[in-house]
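*Asks:* 3D, please:
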Amino acid sequence: MGQLRLLKGLDSCVGRIAVWIAAFIPQRLPAGPPASFLLIRPGGIGDAVHLIPTISAIKTAYPDATIDVLAEKRNSAIFRLSPQIRRVFHYDRPAELFRTLRTTYDVVIDTEQWHRLSAVVARLTRAPVLIGFATNERARLFTHPIAYSQDYYEIDSFFRLLAPLGIEQREVSFPFLAIPREAAERGGALLREIKGKTFVTIFPGASIPERRWGAERFGKVAEMLAALGVAVVVVGGKEDEGQGEMIVAGGTGVNLAGRTSLSETAAVIRKSALLVSGDSGVLHIAVGLGVPTVSLFGPGRAKKWAPRGDRHLVIDKGLPCSPCTTFGTTPPCPIAARCMNDITADEVCTAVTVLLTATGVLPSCCGKNEWSES
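*Replies:* Okay, here's the model as predicted:
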């Protein structure tokens, strides 16, 4: 988080000046159909997942072209789940950033929505075609600035970046993430602990405290599932280990938080009947894998980020003050994140049973049960 604050601080302090200077950098002239692409994607896991269908569309339109990605350490592992990508460089590793700038590309697409420095990086490549969102001064640096709205589903927003290339948006096919063999084998080995039982994955983590629902409530969901003969597998990072232990304390499943890489986490999720999560990158991984989800939204923009389709149920209390997150920044909450705390365990349990019944995991009689928090 410290490095993230540093990057945002640098963008705020020097971004406008850097944009003004970079606007004078000359570009190369285009020479025929594009044969090489660079997509710049700083930020979190969710953005990275939602960008994969756009990458697939580029590869379909230009099957012989190479596609590289300039990402951050915190989201780069997602791009290992896309076979269309040739190389992944790191935006926050200077040696790799400079290597990217020394590489010749025909098209550079900056997929960042607001911060300016990624647009400066795009201009420094001197690619003949530069595409990016026109949300502020950054628009000056692109040959093709694209309008951006926080009311568009994020997958749709990324597809809009392809309009200058004549690539039309297409229906997204699921799953669009691929699990490496080694990660699949490791995930399978870890799941031996539940002895072949049907299971639901729970991710209790969040990027900010305002998006956390709480281990106690997730634990009630685990208890309900155990009563139905369904195990629970908790996933997450080292910071989620304690919550995971609380969730499975009643012997309802296994806690894998802190024990898996991102690709191994994806392998576990792929084998589950359903994922329960707040608005998180892990939620979007499940969507990309074609796994049903029950998601809890509060500060985040459900219109932009919530999963679509009848295999996904979204719980959002719709308070007048939510969503409050704008371009990835959430202000301190004066009412103790009521948008999340007002979501009851009973609501989530009902949503889980309804979706498990609809997908055939549970018999139809179970979907009619009511679950009490008492």
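
*Asks:* from here on, contacts and neighbour counts on C-alpha atoms
*Replies:* Noted.

*Asks:* How much space separates P320 from G298?
*Replies:* Distance from P320 to G298, counting by Cα to Cα, to the nearest Å: 11 Å.

*Asks:* So for these two, which sits in the more crowded spot?
*Replies:* It is G298, of P320 and G298, that has more neighbours when counted by other Cα atoms under 10 Å, with 29 against 8.

*Asks:* I'd say that one and S322 touch.
*Replies:* Yes - when contacts are counted by Cα atoms under 8 Å, G298 is listed as touching S322 (6.4 Å).

*Asks:* List the contacts of the closest residue to A215 other than its chain neighbours.
*Replies:* Sequence neighbours aside, Q243 is the residue nearest to A215 in space, at 5.3 Å (criterion: Cα to Cα, 6 or more residues apart in numbering). Residues near Q243 by Cα atoms under 8 Å, 6 or more residues apart in numbering: P204, G214, A215.

*Asks:* Can you tell me which of these is nearest W305?
*Replies:* Closest approach between those and W305, by Cα to Cα: P204, at 17.7 Å.

*Asks:* For the comparison step, fold the sequence that follows:
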Amino acid sequence: MAYRILIIAPSWIGDCVMTQPLLNRLKHRQADTTIDVYAANWSKAVFSRMPEVHEVLTNPFGHGVLKLGLRYREGRALAKRHYDEVVVLPGSLKSALVPFFARIKIRTGFLGESRRGLLNNIHELDEVALPLMVERYAKLAQAPAETLKRPVSHPHLDIDVAQQHATLAALGLTQQAAVVFCPGAEYGPAKRWPSQHYAALAKRFIQDGKQIWLIGSNKDHEVAEEIKQLSGGQCINLCGKTQIDQAIDLIATAGLVVCNDSGLMHVAAAVGTPLVSVFGSSSPDHTPPLSDKAKILSLNLDCSPCFERICPLGHTHCLTQLWPDRVYDAAQTLLTSVTIAR
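*Replies:* Prediction:
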């Protein structure tokens, strides 16, 4: 009989990508293991790229929503699936309620927010011993008292070439190793490299004969449109025009991605596209792009990382003083090293 595991997924696209090494470890921990994921609807595009996942079940709860009665009913419905173990990745009390109501025998996760009793296979988080998010997730495949088995593999998303071609055709694009910019950052403006810098960088790549695709959500459309206008209208603004699965396909076809610290940064790393990532208010010490083809740029100012959504000093020098020429040079060095490695 298969050993059935349910994963309570995190809420951010980058965090979802970083679960893949954990799922791989759980899949190979013992023979005949089936893994289902309980996740927001949008994240199915990410988890469908992971061969370890058998089924993605829709988590109907928005961020911060309690709805205790509905959680109880969800738990009782999940009980009929007879899971042997659940791994709860978010740290909130709310995320542990449904597995508890489902009476899943082994309920694994970090101690988190008042979760004693809700979880019974509890890990104590040592942030010094486990500095990376991907390591913290991977540790949950082991017994609480064990030291993490290293190395932890980089996250990987599968790519289907036929699906890539279908995405390109649907959007009227030609496959020519375009340069992709991901100018958005859901967390806030203190993580967004300035539009004028993206525009100046676009001009450099356009001079090199490259096509620029701007990719992100509908929330990023206005910023992307500004970049397009500042660069002379030569960029293709796709923000808000793609589904997440299409964005993954486009990033995988690209010759290079330049982005802020964002979920799409982790997607680019996981599909193996050469990547230059710009860090401002956040730090690569916890959630860096995990790829041998990634280059991280940060000015490491005394005031950063502050982890604020908006610069508390009002200037965002950590990003405004990171000049486009430096990003362009880093990209050229990266692309040369990737070519040599091939």
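
*Asks:* What segments of the stretch 51-200 of the first structure are helices?
*Replies:* Secondary structure of the stretch 51-200 of the first structure by DSSP state H, counting those that start in this stretch: the helices cover 94-101, 117-124, 154-160, 181-190.

*Asks:* what's in contact with the longest one?
*Replies:* The list of residues contacting helix 181-190 of the first structure from outside it, by Cα under 8 Å, 6+ apart, reads L256, T260, S263, E264, T265, A267, V268.

*Asks:* would a markdown table of those residues with secondary structure, neighbour count and distance to A222 of the first structure be doable?
*Replies:* Formatted as a markdown table, the contacts of helix 181-190 of the first structure follow (DSSP: H, G, I helix; E, B strand; the rest coil; neighbours: other Cα atoms under 10 Å; distance: Cα to Cα, whole Å):
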| residue | secondary structure | neighbour count | distance to A222 of the first structure |
| --- | --- | --- | --- |
| L256 | coil | 22 | 15 |
| T260 | coil | 20 | 20 |
| S263 | helix | 23 | 24 |
| E264 | helix | 23 | 22 |
| T265 | helix | 27 | 19 |
| A267 | helix | 25 | 21 |
| V268 | helix | 28 | 17 |
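
*Asks:* What is the most widely separated pair among these?
*Replies:* The widest separation within those (Cα to Cα) is 13.3 Å, between L256 and S263.

*Asks:* So which residue is smack in the middle of the first structure?
*Replies:* Central residue of the first structure (Cα atoms, centre = their mean): G46, 1.4 Å from the mean position.

*Asks:* what lines up against that one once you look at the second structure?
*Replies:* Counting by TM-score structural alignment, G46 of the first structure lines up with G14 in the second structure.

*Asks:* aligned partner of H221 of the second structure in the first structure?
*Replies:* Using TM-score structural alignment, H221 of the second structure pairs with E241 in the first structure.

*Asks:* Surely its match touches A257?
*Replies:* Yes - here E241 of the first structure reaches A257: they are 5.0 Å apart, a contact under Cα under 8 Å.

*Asks:* out of the two, which sits in the busier spot?
*Replies:* A257 (25 against 20).

*Asks:* List the residues that contact that one.
*Replies:* V234, V235, G236, G237, K238, D240, E241, G244.

*Asks:* Can you report how many residues lie near G188 of the first structure?
*Replies:* G188 of the first structure, neighbours per other Cα under 10 Å, totals 16.

*Asks:* And the counterpart of it in the second structure, how far from D245 of the second structure?
*Replies:* For G188 of the first structure, the aligned position in the second structure is occupied by L168, per TM-score structural alignment. Distance, L168 of the second structure to D245 of the second structure, using Cα to Cα: 12 Å.

*Asks:* burial count for whichever residue in the first structure pairs up with I106 of the second structure?
*Replies:* Taking TM-score structural alignment for the superposition, I106 of the second structure sits opposite V129 in the first structure. The criterion is other Cα under 10 Å. On that basis, V129 of the first structure has 23 neighbouring residues.

*Asks:* now the one 3 residues further on
*Replies:* Here the neighbour count serves as a burial measure; for G132 of the first structure (other Cα under 10 Å) it reads 32.

*Asks:* what about whatever residue of the first structure lines up with P305 of the second structure, which SS state?
*Replies:* Residue correspondence to the first structure (TM-score structural alignment): P305 of the second structure is matched to P323. Three-state assignment for P323 of the first structure (DSSP: H, G, I helix; E, B strand; the rest coil): coil.

*Asks:* residues contacting P323 of the first structure?
*Replies:* P323 of the first structure neighbours (Cα under 8 Å, 6+ apart): G298, P299, G300, R301, A302.

*Asks:* Thanks a lot, catch you later.
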